[in-house]
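**Q** I'll drop the sequence and a predicted model, then ask my questions.
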Amino acid sequence: MSLQVVTANRLDDGLAVFMTADEGWSTDIRQAICAGDAEQAEALLARANTQKQQITVVGPYLIDVANEDGVLVPIKYREILRTLGPSVRPDLGYQAG
């Protein structure tokens, strides 16, 4: 099994966010809490699917990540795009700022 983190969309602005160790949410995947096995991953997902979390985010799910030189990076292209923002408008999203 690869490493996994929980991602979702923040309700107030729709941005992709990642669950942090304190059960908060960050737009920076480098701050995400990472699961190393299936049991840890399911526990993280359960923590993300509570009623308390549903006030902040929608649609949490697990994604595969790789640890490249100590930095978590998504493996699938879809998730790479979610961490960068819109690909058709480089003046928008995370890459703009």
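**A** In hand now; what should we look at?

**Q** drop to CA atoms for contacts and neighbour counts, all remaining ones
**A** Fine.

**Q** show me the longest helix that occurs in this structure.
**A** For the chain, the helix reaching the highest residue count under DSSP state H is reported as helix 38-48.

**Q** which residues are in contact with that helix?
**A** Met1, Gln4, Val5, Val6, Met19, Glu23, Cys34, Ala35, Pro60, Tyr61, Leu62 (CA atoms under 8 Å, 6 or more residues apart in numbering).

**Q** before we move on, what about stretch 52-70?
**A** Surrounding stretch 52-70, the residues in contact under the criterion CA under 8 Å, 6+ apart are 2-12, 41, 45, 48-49, 72-76, 79.

**Q** so which bits of that stretch are buried?
**A** By neighbour count on 16 or more other CA atoms under 10 Å, the buried set for stretch 52-70 is Gln53, Val57, Val58, Pro60, Tyr61, Leu62, Ile63, Asp64, Val65.

**Q** before we go on, here's another structure to hold up against the first:
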Amino acid sequence: MKIVAANRLTDGETVWLGAGDRWVETIDAAHVAQDTEDEARIAAAGSAALAANIVIDVTLVDVEIAEGRILPKRLRERIRAGGPSIHPEIGKQARKAAQHAA
């Protein structure tokens, strides 16, 4: 299972490709590709957004579903989902919806 992560070009915010190929700010709203065909489709959508200067650092991220939530397998991506690790009251981890990720 994979999702697409990127950083929005206008403000650097970590975003994920969600339903309808829209960029969303929480990992729980990301579209999870279940097969290689869907992975190729979301990778192409990420590449198109990169070419259109909407996002940068487009990455396919390996994930698993744990207790109904999307959990990246790599620590780097878990940190990106939670926000800066400098203080729990700053960034995505300060939002209730993201507290599970970091």
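**A** Arrived safely, thanks for sending. These numbers come from a predicted model, not from an experiment.

**Q** and the TM-score between them?
**A** Superposed pair, TM-score by TM-score structural alignment, normalised by the length of structure 1: 0.86. Supporting alignment: 95 aligned residues with a CA RMSD of 1.7 Å.

**Q** what's downstream of the longest helix of structure 1, the next helix or strand?
**A** Beyond helix 38-48 of structure 1 in the direction of the C-terminus, DSSP states H and E gives the next helix or strand as strand 57-68.

**Q** can you name every helix or strand that the helix or strand just after that following strand contacts?
**A** The helix or strand immediately downstream of strand 57-68 of structure 1 is strand 71-74, counting by DSSP H and E. Helices and strands in packing contact with strand 71-74 of structure 1 are listed as strand 57-68; criterion 3 or more CA pairs under 8 Å, 6 or more residues apart in numbering; DSSP states H and E.

**Q** helix 38-48 and the strand it packs on, what's the angle between them?
**A** 150 degrees (axes from the mean of the first three to the mean of the last three CA atoms, to 10 degrees).

**Q** strand 57-68 of structure 1 aligns to what range in structure 2?
**A** Counting by TM-score structural alignment, strand 57-68 of structure 1 falls onto residues 55-66 of structure 2.

**Q** mean shift between that stretch and structure 1?
**A** Between stretch 55-66 of structure 2 and its aligned partner residues in structure 1, the average distance after superposition works out to 0.9 Å, using mean CA distance after the TM-score superposition for structure 1.

**Q** roughly how far out does that stretch sit from the chain middle?
**A** With CA atoms, centre = their mean, to the nearest Å as the basis, stretch 55-66 of structure 2 stands 5 Å off its chain's centre.

**Q** got it, and stretch 87-97 of structure 2?
**A** Computed by CA atoms, centre = their mean, the separation of stretch 87-97 of structure 2 from the middle of its chain amounts to 16 Å.

**Q** could you do stretch 9-21 of structure 1 as well?
**A** Relative to the mean C-alpha coordinate of its chain, stretch 9-21 of structure 1 is positioned 7 Å out (CA atoms, centre = their mean).

**Q** in that stretch, what's buried?
**A** Of the residues in stretch 9-21 of structure 1, those with enough neighbours to count as buried (16+ other CA under 10 Å) are Asn9, Arg10, Leu15, Ala16, Val17, Phe18, Met19, Thr20.
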